[in-house]
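Colleague: just the structure for this:
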Amino acid sequence: MNTALILLIILFLLMFIVGGKLGLRSFFTLIFNFISLILMTILISINFSPIKITLIFCTIISIITLFYINGINKKSLSALISVLIVVVLTLLITYKIGSNAKIQGFGNEHAEDLAFLSLYINIDFSKIIFCEILIGLLGAIIDVSISISSSLYEIHKNNKFISKYNLFMSGMNIGSDILGSMTNTLFFAYIAGFMTLIIYFNELNYSLTSILNSKVFCTEIFQSLCGGIGVILIIPITSFVTSEILNSNFVIKFSRKINL
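Modeller: Purely as a prediction, here's the structure:
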């Protein structure tokens, strides 16, 4: 039996045993997201706009992940709106910086791998790097956003008279506790993929200056810093959006009609 299939079965069993029905939903959401990323890659490879396609699939993945796992309710709606705002803001903040940094494409270290491949693929790699950033960021900000919105939802549920400001500040306090661990998670996730290349650099006797100025190293650092920006932004935005939605008369009336 294929090793990947065995690991997939183990993952399925563990998620079912530990999480029950919610664990099953999470597993099927994971499979859906995997298929979505493959489809997104195919569409980009046949010359659809990388940025537009990534934004569309970020929206689809966020909707399925939040509403299918957590249900259609005000906390999921708050998290979805916050995630989409942060995705767009992160793209706007990093796009110009990344374009000027010239970190897209391949470095000298990839020359041997590219020797037998065609370079005439007609894809703009200056945009691909931002697609990678947004997809790498998405899981982290969804996690942070739903954590904050769920906490604020419970606070509001137990104290209907809490003000928007106090609810917002509660979200900021909750987010500050999450911030440190989540930025570390993003950093190590990106750097872990770079460990093999560090060993390769060491064997070739690269100097520290050469490593710090190599394109592949700068790309990993750039992605981890952009991820950190997104995680920071999601905290105040989720706190604000959730406090507004939970205290909005229009949303309260609308949610009663559709049983949110």
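Colleague: contacts, neighbours, all on C-alpha from now
Modeller: OK.
Colleague: run through who's touching stretch 117-124.
Modeller: Residues outside stretch 117-124 that contact it (C-alpha atoms under 8 Å, 6 or more residues apart in numbering): 45, 47.
Colleague: please give the structure of this sequence too, so both can be compared:
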Amino acid sequence: MTGAHLHQEATPASPRVRAFVLSVLIPLIMLTIAGLVVLWPSGEAPSIEAGDRVDAEIIDLRPCAAAGGASSQSGDTDSGGAEGSGGTEGGGAGDEEGGGTGDGGGGGQPGTTCLEADVLIESGPDEGLEVVVPVPYGVGAPQFEIGDKVVLTATRDVPLESRYEITEFQRGTPLLWLGIIFAVAVVLLSRWKGLAALVGLGISVLIIVFFLLPALLAGQNPLPVAVVGASAIMIATLYMSHGVSIRTSVALIGTLISLTLTGLLGALFTELSQFTGLFDESLAYIGLVDAELDVRGLLLAGLVVGALGVLDDTTVTQTATVWELAAADPTSSRRKLFASGMRVGREHVAATVNTLVLAYVGASLPLLMLFSVTGMGMTDALTSEQVAQEVVRGLVGSLGIIAAVPVTTGLAALAVRQGDTHRVAGRRRRRGGPSGADRPATAETGPGSGT
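Modeller: This next block holds a predicted model:
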């Protein structure tokens, strides 16, 4: 155990508590393993024929060639004026841009300027070759400069000169550095406990990548897949991060109960709200690729998995709070521990619910802005499927948190005091014993004093 577990086993659990915990955990672990075996994906998952992604570096930028420029701009200029005038304007702008990029691409790049780039391919079968690719342009198009690291999409079985196009910037390096900073910060603050938490995070990612996603793509029922995956993540991460103990087991049981309630509420309101999933572009596209997928079930599965992270935070905090309160005041009763833990839990709920709702609102912010621009009323915006899905996720997740606080606090108070109830009562009797014995002694000596 680490220093963070200083008071964790200060009060040994009674045989009754251990029996209860094991009676819940053993079936849970066995059912989870059985679910992983039964639902483990087999066979070939459906796939989409997509272009290969390769890394490249822009080594030069210039205006589109005469033929390429005319062909690429004709579609834009047909509706706005003569093709010749459109080409002249594009050429003039391109010349000006060419002057800007000749010095290293430092000049401005108007969104309507047609450019092409010489890129050096850094991965894939054509690694080391230089090719010319069109640069995305138009309103809102990203601005590229010489030296930018980009990602190209390759269309197979197409001549080299028209095989590649720029898709986006490379982001691997900044994300890697951010991940390293995060890992170092966690370990510096929590030391070995933080390292264990990072290992638990890695296990969660492995479960999602190798079980959850393939099983969903294989057409398995999304709700059982989500429940089994969430249970595996919950068991692995809680014990890895917080150690194998009665306290962690109580937190796990509280999480299980709260997650079950969250899943039931999610299933109910997903059905009552009649979500179709067709307004989510990714879900709609996946549904077209594989008609066997239960799109509504995918929404529910996402709700269950998303709620797990917030729920285990709440349950671990509540069990830790009750254990520390019990260690600080060994004479406190279960009722007092529950009341004190609930006071902490109310503060936690107030902060966490707000965080959860704001997270879902933040994810829908561009959509809310679109509704605002179009003049859609607040009621209409909230009841539209895109926003209503986030509302259901936020409120159902919040109800799960609200349920987790009293459930976990009550379980923790019972567990931490079950083993030492008799000792606490005995301590109180010993404390009251001398005073009770003193009173008869005083009564006996009083008459004998003769005063």
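Colleague: quick one: the strands in the stretch 51-200 of the first structure?
Modeller: For the stretch 51-200 of the first structure, no strands turn up when DSSP state E, counting those that start in this stretch is the criterion.
Colleague: please read the previous query as pertaining to the stretch 101-250 of the second structure.
Modeller: All strands of the stretch 101-250 of the second structure, identified by DSSP E, counting those that start in this stretch, fall at 115-121, 130-135, 149-154, 164-169.
Colleague: show me where the stretch 101-250 of the second structure has its helices.
Modeller: Secondary structure of the stretch 101-250 of the second structure (DSSP state H, counting those that start in this stretch): helices at 172-190, 192-207, 213-217, 222-242, 246-272.
Colleague: among those helices, which comes closest to Ile58 of the second structure?
Modeller: With respect to Ile58 of the second structure, and counting by C-alpha to C-alpha, the nearest of the helices of the stretch 101-250 of the second structure is helix 172-190 at 16.7 Å.
Colleague: what sits up against the closest one?
Modeller: For helix 172-190 of the second structure, using C-alpha under 8 Å, 6+ apart, the contacting residues are 193-195, 198.
Colleague: okay, buried residues for that helix please.
Modeller: For helix 172-190 of the second structure, the neighbour count (16 or more other C-alpha atoms under 10 Å) marks 186-187, 190 as buried.
Colleague: and it with helix 192-207, angle?
Modeller: If you take axes from the mean of the first three to the mean of the last three C-alpha atoms, to 10 degrees, helix 172-190 of the second structure sits at 140 degrees to helix 192-207.
Colleague: I'd like the distance from helix 172-190 of the second structure to the chain centre, please.
Modeller: Relative to its chain's centre, helix 172-190 of the second structure lies at 17 Å (C-alpha atoms, centre = their mean, to the nearest Å).
Colleague: same question for stretch 174-183 of the first structure.
Modeller: 15 Å.
Colleague: average distance between that stretch and the second structure?
Modeller: Compared with the second structure after fitting, stretch 174-183 of the first structure has a mean deviation of 0.7 Å; criterion: mean C-alpha distance after the TM-score superposition for the first structure.
Colleague: that stretch maps to which residues in the second structure?
Modeller: The aligned range for stretch 174-183 of the first structure in the second structure is 344-353, by TM-score structural alignment.
Colleague: show me the contact partners of the matching stretch.
Modeller: 310, 314, 318, 321, 398, 401-402, 405-406.
Colleague: biggest separation within the residues you listed, which pair?
Modeller: Thr321 and Ser398 (20.4 Å).
Colleague: neighbour-wise, which of these two wins?
Modeller: Ser398 (24 against 21; other C-alpha atoms under 10 Å).
Colleague: which residues in the stretch 351-451 of the second structure form helices?
Modeller: 365-373, 378-383, 385-418, 421-449.
Colleague: could you single out the most deeply buried of those?
Modeller: Mean neighbour counts were compared across the helices of the stretch 351-451 of the second structure using mean count of other C-alpha atoms under 10 Å; the top stretch is helix 385-418, at a mean of 23.
Colleague: now that one: how far from the chain's centre is it?
Modeller: For helix 385-418 of the second structure, the distance to the chain centre is 17 Å (C-alpha atoms, centre = their mean).
Colleague: tell me what it is packed against?
Modeller: Of the remaining helices and strands, those touching helix 385-418 of the second structure by 3 or more C-alpha pairs under 8 Å, 6 or more residues apart in numbering; DSSP states H and E are helix 246-272, helix 295-328, helix 334-363, helix 378-383.
Colleague: counterpart of Leu80 of the first structure over in the second structure?
Modeller: In the second structure, Leu80 of the first structure lands on Leu252 (TM-score structural alignment).
Colleague: then Phe106 of the first structure?
Modeller: Under the alignment by TM-score structural alignment, Phe106 of the first structure pairs with Leu278 in the second structure.
Colleague: do the same with Lys127 of the first structure
Modeller: Under TM-score structural alignment, Lys127 of the first structure pairs with Gly297 in the second structure.
Colleague: quick check: Met30 of the second structure vs Val38 of the second structure, distance?
Modeller: Between Met30 of the second structure and Val38 of the second structure the distance is 12 Å, computed by C-alpha to C-alpha, to the nearest Å.
Colleague: again, but for Pro214 of the second structure
Modeller: Distance, Pro214 of the second structure to Val38 of the second structure, by C-alpha to C-alpha: 13 Å.
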